[in-house]
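> Provided below are the primary sequence and the corresponding predicted coordinates.
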Amino acid sequence: MSKKYRNTIILISLPLQILVIQFLSTKPNWVEEAYTNKFYKSLSQVLRIVFGAIPVPVGQLLFYSIIAAMLFWLFRQVRQMWLKQVSLKTFFQRVGLAAVGFLSIFYFLFTLMWGLNYHRQPIQEIVDIRPRKVSTPELKTLCRELIRLTNQSRQQLTQQENQPLILPISHDQMLQEAAVGFKVIAQKYSKLMYTYPAVKQVYVPQLMSFFGIGGIYFPFTGEANVNMDPPNFVLPATVCHEMAHQIGFASEDEANFVSYLACRLNPNPAFQYSGNLMAMKYAMNRLVRVDSVAFKQLERSFSPGLQQDLKKNREYWESFQNPIEVVSDGIHNLFLKANDQEEGLESYSMVVELLLAEYRKNRLKY
């Protein structure tokens, strides 16, 4: 193959892939049945069986290795240009082609191994709920109920109200017991079945916090990677969120909703509190935007212990605020929008629509 022909293939492959994905995004039923429920389900289970048996986070090690290799390659190209072994034009041609080639390969593998799940049927078709536009009165009712559930589930864990909660569960136990909630859900909704766990703690979790990341799913190995450094009362919901990604729920709002269900239906009260807390925070964050007076009124119903927990979590993340986190959020926002999540980072909070639909259906009673 000639160099010119190879370069042409590299340059046209990425836009061609994008066109194919745009076409498939109009076929959610086909994606659901042919891709998510057959190809992806089988592939992800095989990956979790293989890499779940390895105690170290293979995906994370692979990620760092790729970054190191790319930086080394770029250093060599810069060195050759600096020593005038290649011209500036040749340098930019090489770097440009390499970037397009890498993005093309990455996009192909990412889409094949997970990304098409962004275009599956919406979760409301699976759990039989009907989201609609959020009204302020309904939102206040939802917030009131979630605050009650959060206060109640915290009291089941401790009567101490003057200090932040430390869940009576180890990180390893948390990772092992997370699948229990999914098993309960799957009795009603088979597509939420989770098998062959492959959830691992990340190396250097403070680095993840520095970038504002609580967890990440690595589709090339099927592993869910969780940052275990934040306050442990938020971790069960994070673990279940990443597990939701593993079983094909790519959209952040849907992963949050599945996480909430998995936590609420888990018999361990540590999971119940974490799930209620997550849902309550999203609902209250939505309320403060539309009715700050109602927000302040409902905020007074937080138990002293809940206030302590929220303060601890807020102070934890504030301690990692830095300019790089802003860049990281910007990249994540673009990534989500590129994968048909028009709201970008705001898609996380779209779980409120799903929570309200669930509330209308059964008043959050399980």
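Structure's in. What do you need?
> make it CA atoms for all contacts and neighbour counts henceforth
OK.
> show the contacting residues for Met350.
With contacts taken as CA atoms under 8 Å, 6 or more residues apart in numbering, Met350 has the following neighbours: Asp253.
> so where do the helices sit in the stretch 101-250 of the chain?
Read by DSSP state H, counting those that start in this stretch, the stretch 101-250 of the chain holds these helices, from start to end of the chain: 124-127, 136-155, 171-186, 205-210, 235-246.
> what's the shortest one in contact with?
Which is helix 124-127. Contacts to helix 124-127, defined as CA under 8 Å, 6+ apart, come from residues 130-131, 189, 191, 354.
> again, but for the fourth one
Surrounding helix 205-210, the residues in contact under the criterion CA under 8 Å, 6+ apart are 214, 227-230, 317, 320-322, 324-325.
> hmm, 7 Å instead?
Judged by CA atoms under 7 Å, 6 or more residues apart in numbering, the contacts made with helix 205-210 from elsewhere in the structure are 214, 227-229, 320, 325.
> out of these, who has the most neighbours?
Note: the member of the contacts of helix 205-210 with the most neighbours is Met228, at 24 neighbours, neighbours being other CA atoms under 10 Å.
> check contacts around it.
Under the criterion of CA under 7 Å, 6+ apart, the contact list for Met228 reads 201, 205, 235.
> for comparison:
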Amino acid sequence: MKEKLYKQLKIVAFLLFLLIAIWWFGQDAALVERFYSGKLFPVFAIIGQTLVSRVPFSLGDYLYCLFLFVFILFIVNIIRCFFQKNYLKAITHFVQSLIFLLTLIICFYLFWGLNYFRIPLEKRMGLDMNINQSCELLETTVLCIDKANELRRLLRQQDFQRSNQQIFLQAQNLLANSSSLRPYLFSYLPMIKSPITNLHVNYTMVAGYFNPFTQEAQVNTAMPVFSKPFTACHELGHQAGIGFEDEANLVGFILCIESDDLLFRYSAYYNALFMLLAQLAVEDKNAYFNVLKLISRDVLNDAETENAYWKKFDGILNHASSRFYNEYLQLNNQPEGLMRYSRMTKLLIAWKKSSTLKR
């Protein structure tokens, strides 16, 4: 038993060394951009997407369930050995669980996670982030209100009856055919799947998520339809090598407005609008209350519908998952945590200065 434990400790030491080497590598964004995001990640993406594209269901969800089961098994065995006063065996099980955990962390960074440490999208796109935040924020908010109002007026009932698969296919085609974003993304086999159940994503109040182990993007299929296109394109941004949440939001926005589909364009402006409003409420309360009057009744009704939907699931599980994900983002080069999502407003303003928003 002791010899087995010594061998396992050597494996732990090797895995820790490998993890430290990965961390050291991640400190140089140019190195990550050139050798990982430009060369190694595409290999993992091609292999993963090729294999998983043949599976009609969310393989990653079952994989997470397996990970959870294995961890519970380790914990049960450790506790059982302690109660039996077999401490050496308990330590062995603990070291085995550590090996399992370190292996998962290393696989996470190798398969996709190092994209968190690449050169920021704003630099690769040459965006000027020196902006007059208050003035340009108000201007961009009003522009998005006008666009959202106009597009909402043009939408018909049949647009809101779009199936999930139709939305997913349209989003996948947008990423595959995007000429403006092609230099900044890696797209091989864009794919979006439904979760095995919407129960866990509803109660954690998650609109979509990306599985780095299986290269699968998932979208909550039960939420209001007008939020699905933007969420689908956001998750495809992650699948294409975008780590930061604000950058995935910008990618989702650009993909949606490049579409000729009214629902996709409305989804982009609708989601961007309420991010901009949240920032405006912080910076200029008077302007915030004034621009609220410009939003059409139909757009406000959509916002009320969405708020009512998510309110049903707000609770302890949501707060716990939000806290966990906030810590996760902070550990992965996003010190703002969940607030990183809202930084999209600054990216959007900078991008607007360098392009013309599509009508």
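Received the coordinates, thanks. Everything numeric in this text was worked out from a predicted model, so none of it was measured.
> now, of the contacts of helix 124-127 of the first structure, which are buried?
Neighbour-count burial (16 or more other CA atoms under 10 Å) is assigned, among the contacts of helix 124-127 of the first structure, to 131, 191, 354.
> about what we covered before: now, the contacts of helix 124-127 of the first structure that are in strands?
With strands identified by DSSP state E, none of the entries of the contacts of helix 124-127 of the first structure belong to them.
> where exactly do the helices run in the stretch 251-359 of the second structure?
With DSSP H, counting those that start in this stretch as the criterion, the stretch 251-359 of the second structure has helices at 262-283, 285-292, 297-311, 316-331, 344-353.
> nearest residue to the counterpart of Tyr116 of the second structure in the first structure other than its sequence neighbours?
Residue correspondence to the first structure (TM-score structural alignment): Tyr116 of the second structure is matched to Tyr118. Closest residue to Tyr118 of the first structure apart from its sequence neighbours, by CA to CA, 6 or more residues apart in numbering: Ala250 at 5.3 Å.
> the one you found touches Leu116, doesn't it?
No - the pair Ala250 of the first structure / Leu116 is not scored as a contact, 8.6 Å apart, by CA atoms under 7 Å.
> corresponding residue for Pro229 of the second structure in the first structure?
Mapped onto the first structure by TM-score structural alignment, Pro229 of the second structure lines up with Pro236.
> swap in Lys147 of the second structure?
In the first structure, the residue equivalent to Lys147 of the second structure is Leu149, according to TM-score structural alignment.
> can you count the residues close to its match?
Leu149 of the first structure: 19 surrounding residues under other CA under 10 Å.
> over to Arg297 of the second structure?
Other residues lying near Arg297 of the second structure total 12 when counted by other CA under 10 Å.
> how much space separates it from Ala148 of the second structure?
With distances defined as CA to CA, to the nearest Å, the gap from Arg297 of the second structure to Ala148 of the second structure amounts to 11 Å.
> now the helices of the stretch 251-359 of the second structure as CSV including distance to Leu102 of the second structure?
As requested, the helices of the stretch 251-359 of the second structure are exported to CSV (distance: least, CA to CA, whole Å):
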stretch, distance to Leu102 of the second structure
helix 262-283, 36
helix 285-292, 47
helix 297-311, 35
helix 316-331, 15
helix 344-353, 32
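> quick check: which of those helices is nearest to Ile20 of the second structure?
Proximity to Ile20 of the second structure (CA to CA) singles out helix 316-331 among those, at 14.1 Å.
> sorry, back to before: from Leu261 of the first structure, how far off is the match of Pro229 of the second structure?
As judged by CA to CA, Pro236 of the first structure and Leu261 of the first structure stand 12 Å apart.
> more crowded one of those two?
Pro236 (29 against 24).
> burial check on the residue lying closest to Pro236 of the first structure once chain neighbours are set aside, number of neighbours?
With sequence-adjacent residues excluded and distances taken as CA to CA, 6+ apart, Pro236 of the first structure is closest to Phe271, at 5.5 Å. Residues lying near Phe271 of the first structure (other CA under 10 Å) number 31.
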